[in-house]
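Participant: Please work out how this folds:
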Amino acid sequence: MKFERSDPVDPEKKHRQWFLVLFAILAIGTTGIRLFTGSSWIDSLFYTVITLSTVGYGAPPGLPPGGKIFVILLVLIGIGTAGLAIGEITRYFVVERMLSVMGKRRDNRVKDLRNHWILAGLGRVGMEVARHLENDGIPFLALEVADRKVASAREKGWIVQQGDIRQEAVLEDAGISRARGLILTLSDDSDNVYATLTAKALNPDLRVIARANDPQSTKLLLRAGAERAMNLADAEAAAIARASVNPAVADFLEMVNISRDLGLDFSAATVHPESPVAGKTLAEAPLRFEYNAMVIAIKKERGSIIYNPPGNETLEGGDELILFAEMDKMEELRSLLCRPGGC
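Facilitator: All right, here's what the predicted structure looks like:
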């Protein structure tokens, strides 16, 4: 039998409740002593505080028998309750704040994440991936084990959880069932393979993009279920060779990396069958003359890819277009191509 885990109590809400409890005890004690002794509000609060703190300055002067019973009840009920309230409030301001700084406390924004990416590892590669995701406005959650890296990432405002990506509970807490994809940037290929298998078992529809450090690991990751396995050493070597032999091509690819700084954007959008452009040729569709967009390639629903498609190529529902356009036009393009709610 599987039991559902209840959501943890919000620390902010919990500490407010304890503030109210402490205030209520002080208010009841102050009001009671004032009614029984006729003391001023300040003196009544003073006697209440020294009674609850067990300082022992003595009972208020002129305390009648009824007032003594009230003080007895205040001592029996109030001391323990007030002590617990003060302890919980102190715990919030000291322990919870320290955990928050260290990155060990659960981020309450996690429960609101939907269709997000989970990024595993905040090393050199992981930090760069996170920076790009943030710049592109893509929701993501980062998972990291090291305290220092977690604290540094939280200072940037990122949603970060501390934990081992290989553990099912950590992935479930990261919202794996609601996630769009998983990016693995761990330096150990065996960890990336294991994490891929675990993630795919929890969410078979999850898209997994993994880092690989050698060709053999690339094959293993693909067999484990990763959609893409990228060997960074090969990619860097290819980039260096390209810059040496074909500098113009290298400059163009570098422009792709900085395109957002130039107000341009590379993106992909899938043509919905009910889109106004479905059934039209590229020349007939308003992509070029209305949105000044360039279609770099078309990935057909059956899997084939058409690079630099001609004007007489017909757009069909399910076609995925690789677009290059101005950033402020990209959302309009998505609205034109996709069904309501996005691609």
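
Participant: all contacts plus neighbour counts: C-alpha atoms, from now on.
Facilitator: Noted.

Participant: Kindly indicate whether residue 46 is helix, strand or coil.
Facilitator: At residue 46, secondary structure determined by DSSP: H, G, I helix; E, B strand; the rest coil is helix.

Participant: count of residues packed around the closest residue to residue 227 other than its chain neighbours?
Facilitator: Counting by Cα to Cα, 6 or more residues apart in numbering, residue 227 lies nearest to residue 208, which is 5.6 Å off, once chain neighbours are set aside. Using other Cα atoms under 10 Å, residue 208 has 24 neighbouring residues.

Participant: pretty sure residue 208 is in a strand, no?
Facilitator: Yes - Residue 208 forms part of a strand when assessed by three-state DSSP.

Participant: Here is the second sequence; please produce its structure so I can put it next to the first one:
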Amino acid sequence: MDNQIEKLDDHYIVCGYGRIGRILTQYLIQKYINVVVIEKDTAQAVQLDGDGVLYLIGEAVDENMLIRAGIRQASGIVAGLETDDENIQLVQLARQLNPDFFIVARASRDAFKKPLEDAGAHKVISPYDIGARRMAHAILRPTVIKFLETAFNDESTEFQFEEIRVRQGAKLANVSLMDSGIRQEMNLIVIAIQDKNGDMMFNPKADTQFVVGDTIVVMGSAKSIKQLEILMQG
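Facilitator: Model (predicted):
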């Protein structure tokens, strides 16, 4: 399995194959993203083999283990270990080994969000907090929740959300939203544009131009989204 991992590039490392780690890994694989799992529980090997996942058995908070998982060639890592202290150690070590890649960390309590961010995590997720908020929104805003569930349903081809990066040499680079044909010809709705500095513009005006490095958040059919992705490639 090490030989297969050595051939990977721009993959993601998922540390911890519990309930959340397994669902996350399967979702990424469905999106054709290569994944390597690091799991310390040897009993999980049967499940990992059955799921057809590339994996290593051992401690994720170990430099040699992360190097075996291809951390220097990876696009990012998910710190989903059992304790917050372990995740902080993992984030710190991962940041040292690859200063440029994307780090997502799980926090069991809000008190650990800032320490994880200070350690180097780009995004800190608290599943319990998200779950509670989701239930509250289901009570207070059921129609909004239904809309979002429809939009994020991967089986739907008629209605999806997606983010698309404007690449160097893209046909629509430096073209305004009004002149791009995104709305008129592709029937897509541009929800927001995030520039390369991370600043977000919601509901951009018609004369807003797409700039190389921008990330466009769009809503529409899978077919039209694919068409726009092609136009935004270099």
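
Participant: quick one on the thing from earlier: what's the counterpart of the residue nearest to residue 227 of structure 1 in structure 2?
Facilitator: Counting by TM-score structural alignment, residue 208 of structure 1 lines up with residue 103 in structure 2.

Participant: how close does its match get to residue 90 of structure 2?
Facilitator: For residue 103 of structure 2, the distance to residue 90 of structure 2 (Cα to Cα, to the nearest Å) stands at 10 Å.

Participant: Over to residue 221 of structure 2?
Facilitator: Distance, residue 221 of structure 2 to residue 90 of structure 2, using Cα to Cα: 39 Å.

Participant: What span of structure 2 is the longest helix seen in structure 1 aligned with?
Facilitator: Looking across structure 1 with DSSP state H, the single longest helix is helix 11-37. Under TM-score structural alignment, helix 11-37 of structure 1 has no counterpart anywhere in structure 2.

Participant: what about residue 311 of structure 1, distance to residue 164 of structure 1?
Facilitator: Going from residue 311 of structure 1 to residue 164 of structure 1 by Cα to Cα gives 50 Å.

Participant: ok now do the match of residue 208 of structure 1, which residues does it touch?
Facilitator: Counting by Cα atoms under 8 Å, 6 or more residues apart in numbering, residue 103 of structure 2 touches 76-79, 91, 120-123.

Participant: hmm, 7 Å instead?
Facilitator: If a contact means Cα atoms under 7 Å, 6 or more residues apart in numbering, then residue 103 of structure 2 has 76-78, 121-123 as its contacts.

Participant: Can you flag which of those belong to strands?
Facilitator: Secondary structure from DSSP state E places 76-78, 123 of the contacts of residue 103 of structure 2 in strands.

Participant: Going by distance to residue 41 of structure 2, which of those wins?
Facilitator: Nearest to residue 41 of structure 2, judged by Cα to Cα, of these is residue 78 at 17.2 Å.

Participant: Residue in structure 1 paired with the closest one?
Facilitator: Residue 78 of structure 2 maps onto residue 183 in structure 1, by TM-score structural alignment.

Participant: Same question for residue 138 of structure 2.
Facilitator: Applying TM-score structural alignment, one finds that residue 138 of structure 2 aligns to residue 243 in structure 1.

Participant: cool, residue 184 of structure 2 as well?
Facilitator: Counting by TM-score structural alignment, residue 184 of structure 2 lines up with residue 289 in structure 1.

Participant: any idea how far residue 169 of structure 2 is from the spatially most distant residue from the centre of structure 2?
Facilitator: Going by Cα atoms, centre = their mean, the residue of structure 2 most distant from its centre is residue 179, 30.4 Å out. Remark: distance between residue 179 of structure 2 and residue 169 of structure 2 (Cα to Cα) = 17 Å.

Participant: Residue 36 of structure 2 too?
Facilitator: For residue 36 of structure 2, the distance to residue 169 of structure 2 (Cα to Cα) stands at 32 Å.

Participant: okay, these two: which has more neighbours?
Facilitator: Using other Cα under 10 Å as the criterion, residue 36 of structure 2 and residue 169 rank with residue 36 on top: 23 against 12.

Participant: So if I had to pick from residue 311 and residue 164 of structure 1, which one is more boxed in?
Facilitator: Using other Cα under 10 Å, the more surrounded residue of residue 311 of structure 1 and residue 164 is residue 164, with 18 against 11.
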